[in-house]
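*Asks:* Prediction below, plus the sequence it came from.
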Amino acid sequence: MEPLTEQRPVVRPAVYGFLRPGRASAARRTALRQALAVYCSTRELELVDVFTEHDNDQGSEGAFARLLNALAAGAYGVVLPTPAHLGPRAHATVRRTQVTGTGARILALRDHDHPRPSRVGPVPAPRQCELLPVLPVFGSRSQEGSW
């Protein structure tokens, strides 16, 4: 008898993480890596490696160049905390084209085009709801009974 589908091993799509933390503390860099790992785990993706670009990375040995080489080998995509981790706008546009040129997808934990609602500021007024009249329920009491 064959095992149930849920008991068969499943190959998860391989993804690579990419971070450009700038001057973030070690604790922040660790938190970003953990966020990528949790994101991948909850979406059944296999986080193969995380490439971290530092301000002094340049040339063919840079983290982004290594990411492109890994993606070209047939990975499903790259996972970013936000699209801003691709770099400044001019660089991000070129990098986005380079990543998608490998056939990989770009997955962002949080998209700048759809930001989360702000937790600060005034609380919006509750919406007014139309109250509906209460209707009697027939059959639960005698028809002559009072409500």
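*Replies:* Alright, I've got the coordinates.
*Asks:* make it CA atoms for all contacts and neighbour counts henceforth
*Replies:* Fine.
*Asks:* for the most centrally placed residue in the chain, what are its contacts?
*Replies:* In the chain, the centroid-proximal residue (CA atoms, centre = their mean) is Leu109; its distance is 2.4 Å. Contact analysis of Leu109 by CA atoms under 8 Å, 6 or more residues apart in numbering lists Leu36, Tyr39, Val79, Leu80, Pro81, Thr82.
*Asks:* Presented hereafter is structure B, for comparison with structure A:
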Amino acid sequence: MEPVTEHRRVNGPVVYGFLRLVKASTARQTALTRALTEYCRQHELLLSGIFTDRAAGAGDLSPAFTGLLDVLALPDAYGVVLPAVSHLGPRAIAAARQERIGVTGTRVLFVRGPRLHRPSGPRRSPASGSAVRCPRADCAAALHAEP
């Protein structure tokens, strides 16, 4: 009987990282690169390279993003992995970039998903007065609802 894939060395889907690091330190770049690497390891993805955008005013077609689009057009490309949606740039540029990635037919994966609007600070339980952290934005209303 053949062993299951968890017992064999297999290459995961091929992904490429993308970082937008305008005015970022070397330590931040190292930490974000480690985060992408660890995410890919946990999800059995093959991180084949990381493109780094350092240009603030390059628009949606910076040299790094153009390189990313080129490799996403390769037949074995599965997608792009980013620390967060903010690494695609400001909202207008991020929207254009997501559309361009979508045209390639590959996936966009975020290490940390988009943030939901949450009130700042911990919520207090009305009964006990102790701090309660809400895992979802909609639980705050449930904590303060009358029985």
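*Replies:* That came through, no problem. Keep in mind that this is a model prediction, so the values were computed, not measured.
*Asks:* What's the match for the residue nearest to the centre of structure 1 in structure 2?
*Replies:* Correspondence of Leu109 of structure 1 to structure 2, assessed by TM-score structural alignment: Val111.
*Asks:* ok, and for stretch 94-101 of structure 1, which residues are buried?
*Replies:* Arg95, Val99 (16 or more other CA atoms under 10 Å).
*Asks:* Give me the mean deviation of it from structure 2.
*Replies:* Once fitted to structure 2, stretch 94-101 of structure 1 is off its aligned match by 0.6 Å on average (mean CA distance after the TM-score superposition for structure 1).
*Asks:* So what's the gap between that stretch and the chain middle?
*Replies:* 19 Å (CA atoms, centre = their mean, to the nearest Å).
*Asks:* contact partners of stretch 15-32 of structure 2?
*Replies:* 36, 45-56, 65, 68, 72, 77-83, 87-89.
*Asks:* can you rerun that using 7 Å?
*Replies:* 36, 45-56, 77-83, 87-89 (CA atoms under 7 Å, 6 or more residues apart in numbering).
*Asks:* how about Gly87 of structure 1, what's its match in structure 2?
*Replies:* Per TM-score structural alignment, Gly87 of structure 1 is aligned with Gly89.
*Asks:* quick one: contacts for its match?
*Replies:* Arg20.
*Asks:* same thing but 10 Å
*Replies:* Contact analysis of Gly89 of structure 2 by CA atoms under 10 Å, 6 or more residues apart in numbering lists Leu19, Arg20, Leu21, Val22, Asp53, Ala56, Gly59, Asp60, Ala95, Ala96, Arg97.
*Asks:* Whichever of these end up buried, select them in PyMOL.
*Replies:* Applying 16+ other CA under 10 Å to these, the buried members can be selected in PyMOL as follows:
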select buried, resi 19+20+21+53+60+96+97
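*Asks:* average gap between the longest helix along structure 1 and structure 2?
*Replies:* Secondary structure of structure 1 per DSSP state H: the longest helix is helix 26-42. In the superposition against structure 2, helix 26-42 of structure 1 averages 0.4 Å from its aligned positions (mean CA distance after the TM-score superposition for structure 1).
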